[in-house]
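[1] I'd like to go over a predicted model; first the sequence, then the structure.
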Amino acid sequence: MGTVKRAHRRGASALTLLCAMAILTAPGLGLSGTAHAAPAAPSVPGAPAAPTPEPGAKSLEQIRKEIEDLYRQAGSATDAYNLAESETKVQSERIVQIAQLIVAGRERISGLKDRAGAAARAQYRSGGLPAGARLVLSDSPSQFLDSKDRLRQGEKATTDLLTELDRTQHDLQRYAKDASTVWQKLETNRVEREKSKKRIEEKIKAAQDLESKLEAEEKARLLQLEQEAQYKAQTQWLSSGAMKDVSGKATDAGKRAVQFATAQVGKPYEWGATGPGSFDCSGLTSQAWLAAGKAIPRTSQEQLRLRKVAVKDMRPGDLIIYFDDASHVGMYVGDGAMVHAPRPGRDVTMAGAGSMPIKAVVRPDA
């Protein structure tokens, strides 16, 4: 409880997220895992007080929530797009594998037919007399027994040849069926990607249209409202005691991932981007862990499948998955903060780890 009280006092102090960034970039990177720093109440220099809306007009807070909802929907569609993209890659690789199997199978059938033809030609040169007849007409008992043994071997070879030919033809039919199935999946994913892309573009445009109608002072106030909402969520989260027992320390890989992610602060959000000049939320986290030597899934929904850990066991480098649909992800950096790529129109930044509804915490280097 004492830790939570200290968090509130610090949350009411002048400590800002920029101070948290300074701690993170100082020696030791602030990665001890001590979880006590709440963000200070935000303020935007020169931001005006909220104007009184005209009767029937939407308030700036209503506009903020509408814009936030549109970007949330775009984020969800972005994840669907990225997931379809990654599945398309897997299926394309499978198509190549199947094509190689089909080529190998056809070559195998060609070889088997050549062997069958050779056997037929050999029989023709022997006068076309069946092997059993030649055995009966033999004058020598030893030759008879020797021929009998060779006859069994020849019959087995012929049976094996026909069996192998039949099996290879069956394999080719299966490969062709598999290829047809994968092609259908590819087409389905292509359609889904196009639908997701259209949804993303529509939601982002709608949000941008709303924001473009605001005056400069209103835009500054809008940013302040966003920060105030995040601050409120973060302080409520700390008040719950969620961070009371958090003390996990970063692994070496976790430190490298945090170093990469925090080094991207200030770069713009761009849907589908994985750097180096811009990122979406899961593009940032996946590239950070790749820089740390660990390949993880590309999307936030796929990252949700990584090993889950309790909030109390959270350590720097762990990923925090947000919202019920797992449409957003950030990286915990210690001291109650995280780094993330928020949304279109915003840059990679630091924020309170509890400034959005947490769905799960996952560990890439479990």
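    Received the coordinates, thanks.

[2] CA only for contacts and neighbour counts going forward, please
    Noted.

[3] can you map out the helices along the stretch 251-366 of the chain?
    Using DSSP state H, counting those that start in this stretch, the helices of the stretch 251-366 of the chain run over residues 252-263, 281-291, 300-303.

[4] Point out the most buried one among those.
    Of these, the one with the most neighbours on average (mean count of other C-alpha atoms under 10 Å) is helix 281-291, at a mean of 26.

[5] In stretch 200-212, which residues are buried?
    Under the neighbour-count criterion of 16 or more other C-alpha atoms under 10 Å, stretch 200-212 has Ile200, Glu201, Lys203, Ile204, Ala206, Ala207, Gln208, Glu211 buried.

[6] if we can go back for a sec, could you export the helices of the stretch 251-366 of the chain as JSON lines, including distance to Arg346?
    Below are the helices of the stretch 251-366 of the chain laid out as JSON lines (distance: least, C-alpha to C-alpha, whole Å):
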{"stretch": "helix 252-263", "distance to Arg346": "15"}
{"stretch": "helix 281-291", "distance to Arg346": "11"}
{"stretch": "helix 300-303", "distance to Arg346": "19"}
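
[7] And these: which comes nearest Ser126?
    Proximity to Ser126 (C-alpha to C-alpha) singles out helix 300-303 among these, at 67.3 Å.

[8] Now stretch 274-283: buried residues?
    Applying 16+ other C-alpha under 10 Å to stretch 274-283 flags Thr274, Gly275, Ser278, Phe279, Asp280, Cys281, Ser282, Gly283 as buried.

[9] what's the answer for stretch 183-202, then?
    For stretch 183-202, the neighbour count (16+ other C-alpha under 10 Å) marks Trp183, Lys185, Leu186, Asn189, Arg190, Glu192, Arg193, Ser196, Lys197, Arg199, Ile200, Glu201 as buried.

[10] try it against this one:
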Amino acid sequence: MRGDFSRLQSRRRTLMVRDRRWPRVVSHRRNRVLRSVAAAVAFAAVLSMPPALAAADPGPGPAPEPGGTVAQVRALSRQAEVITEQWKLATDRLDARRADADRAHSDAASATAIADQVRAAQSSFRAQVDRLTSASFEGVRVSSLTAMLISDSPQQFIDQMSALDVLAASNRAAMDKLAAAVSRTEQAKLAATDAETRAAVAELDAARIAGDVAQARLEMGRQINLVQERLGKLTSEEFSHYASEGFTDYPIDIAGDTIGIRALRAALTRQGAPYIWGAEGPTTFDCSGLVMWAYRQVGVSLPRVAYDQSRVGTPVVSGLLPGDLIALYSPVSHIGIYVGNGLYLNAPQSGDVVKVSRVPWRDVTAVRRIG
């Protein structure tokens, strides 16, 4: 009797073994019934999907997990991913505002230099006007009647009238130049003041955002430490359930020469690279870091935040192609690169590696095409 019980236990343990590449479900009668029901529900869901997404869905998802511990750790890891994306977004905003402040300071310096130059020209024009005005009051300003009376000859009269015309024209030109210089000086001073104001506002924003970055960094560190602590307590079986399904030996030789396919080929060379929060390659990645690195290899610069990546390029509503970006959740906090046949390449979560997995269509919130 004891031997039969031992053999039964051994058989039960054997049935619980899972393949590291794709999960296997213990094949007893009740699970077959459940799978039949699940398949019917999945089929109905596929019928309600857009044609391109429904055609690409490879089928039902992974087997149920052995307990709540794995689900809790996975949820903590998701929260850490969200916080990491928030930290990266805050850091990008900080960099942008600091750049705004630098540009505003540069604009202010340029405007001040222009104001100084115009002010110097204004002084020159003002001196010229003063000389002409002084000359007029010293007797050069002569009326046409006086010029005729004091002239000894017609030619002398003509010469004196010409001198009057030249003096008047010079006076008008000098006055016009002076007025223009005064106007340009005022405009340059206003531009300098405006630029300094913009610089001050940008610096205040940068200081505030720097506080947000520091707080986000602190929260991210706490969350990462918590996840790593929980991961360290998982049993081997629990960790096998925690690790996302997928594989790390997907063929790299994908045909095509679009920007997306070339970026995908580059990304596929990173299969098996460890997931690290905030990492941007070339040996470790998080989800958006992998996407950014892959497209950088083909000369395309993408934002480093998943949410921002999900807004570049053009939206795809049908006819998904390899290289398209697959964004998940609302707000977007995870992203990968479509491979084809309902699969995508992604850096899943802490403790995992870059791999090709099934696209979780129910979580997809955006599909974008670059190029």
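    Yes, it's here. Quick caveat: nothing in here was measured; it's all calculated off a predicted structure.

[11] Kindly provide the TM-score of these chains.
    The TM-score (TM-score structural alignment, normalised by the length of the first structure) is 0.72; 299 aligned residues with a C-alpha RMSD of 3.1 Å.

[12] ok, back up a step: figure out which of the helices of the stretch 251-366 of the first structure is closest to Leu135 of the first structure.
    helix 300-303 (69.1 Å).

[13] Alignment lookup: Ala202 of the second structure to the first structure.
    The alignment partner of Ala202 of the second structure in the first structure, by TM-score structural alignment, is Val182.

[14] Test my guess that its match contacts Gln91.
    Yes. The pair Val182 of the first structure and Gln91 passes the contact test of C-alpha atoms under 8 Å, sitting 6.3 Å apart.

[15] who touches the aligned residue in the first structure for Leu231 of the second structure in this structure?
    Mapped onto the first structure by TM-score structural alignment, Leu231 of the second structure lines up with Glu211. Contacts for Glu211 of the first structure were tallied using C-alpha atoms under 8 Å, 6 or more residues apart in numbering; they are Ile67, Lys219.

[16] Check whether Glu211 of the first structure sits in a helix, strand or coil.
    Secondary structure for Glu211 of the first structure, judged by DSSP: H, G, I helix; E, B strand; the rest coil, is helix.

[17] Against Leu60 of the first structure, how distant is it?
    10 Å (C-alpha to C-alpha, to the nearest Å).

[18] Over to Gln123 of the first structure?
    Distance, Gln123 of the first structure to Leu60 of the first structure, using C-alpha to C-alpha: 94 Å.

[19] same deal with Thr235 of the first structure?
    23 Å.

[20] Of the two, give the one with the bigger neighbour count.
    Neighbours of Thr235 of the first structure and Leu60, each counted by other C-alpha atoms under 10 Å, are more numerous for Thr235; the result is 23 against 19.

[21] Contacts only, for the closest residue to the more buried one other than its chain neighbours.
    Distances taken as C-alpha to C-alpha, 6 or more residues apart in numbering put Ala38 closest to Thr235 of the first structure, at 6.6 Å, once the chain neighbours are dropped. Taking C-alpha under 8 Å, 6+ apart, we find Ala38 of the first structure in contact with Ala7, His8, Arg10, Gly11, Gln234, Thr235, Leu238, Gly336, Ala337, Gly352.

[22] cutoff 10 Å now
    Applying C-alpha atoms under 10 Å, 6 or more residues apart in numbering to Ala38 of the first structure gives the contacts 4, 6-13, 15-17, 20, 231, 234-235, 237-238, 335-337, 351-354.

[23] same thing with Met21 of the first structure?
    Met21 of the first structure touches Leu29, Gly30, Thr262, Val265, Val333, Ala337, Met338, Val339, Thr349, Met350, Ala351, counting by C-alpha under 10 Å, 6+ apart.

[24] same thing but at 8 Å, please
    Met21 of the first structure neighbours (C-alpha under 8 Å, 6+ apart): Thr262, Met350.

[25] Pretty sure it sits in a helix.
    Yes. Judged by three-state DSSP, Met21 of the first structure forms part of a helix.

[26] That one and Val329 of the first structure, how far apart?
    19 Å.

[27] how close does Gln223 of the second structure get to Ile83 of the second structure?
    Using C-alpha to C-alpha, Gln223 of the second structure is found at 8 Å from Ile83 of the second structure.

[28] Could you do Val37 of the second structure as well?
    In terms of C-alpha to C-alpha, Val37 of the second structure sits 37 Å off from Ile83 of the second structure.

[29] likewise Gln297 of the second structure?
    From Gln297 of the second structure to Ile83 of the second structure the distance is 27 Å (C-alpha to C-alpha).

[30] do Ala99 of the second structure as well
    24 Å.

[31] Among these two, which residue is more densely surrounded?
    Ile83 (22 against 16).

[32] and that one, what pairs with it in the first structure?
    In the first structure, Ile83 of the second structure lands on Ala77 (TM-score structural alignment).

[33] Going by secondary structure, its match is in what exactly?
    Taking DSSP states H and E as the definition, Ala77 of the first structure sits inside helix 60-125.

[34] Past that helix, which element shows up next along the chain?
    Following helix 60-125 of the first structure toward the C-terminus (DSSP H and E): helix 131-136.

[35] what's the mean distance for that next one versus the second structure?
    For helix 131-136 of the first structure, the mean deviation from the second structure after alignment is 5.6 Å (mean C-alpha distance after the TM-score superposition for the first structure).

[36] For that helix, which helices and strands make contact with it?
    If you count contacts as 3 or more C-alpha pairs under 8 Å, 6 or more residues apart in numbering; DSSP states H and E, helix 131-136 of the first structure packs onto helix 141-212.

[37] Just want the angle from the helix it packs on to helix 60-125.
    Orientation note: helix 141-212 of the first structure sits at an angle of 160 degrees relative to helix 60-125 (axes from the mean of the first three to the mean of the last three C-alpha atoms, to 10 degrees).

[38] And helix 141-212 of the first structure against the second structure, how far off on average?
    Mean deviation for helix 141-212 of the first structure: 1.1 Å (mean C-alpha distance after the TM-score superposition for the first structure).

[39] Check which residues of the next helix or strand after that helix are buried.
    Following helix 141-212 of the first structure in sequence order, the next helix or strand is helix 216-239 (DSSP H and E). Buried residues in helix 216-239 of the first structure, counted by 16+ other C-alpha under 10 Å: 218-225, 227-228, 230-231, 233-235, 237-239.
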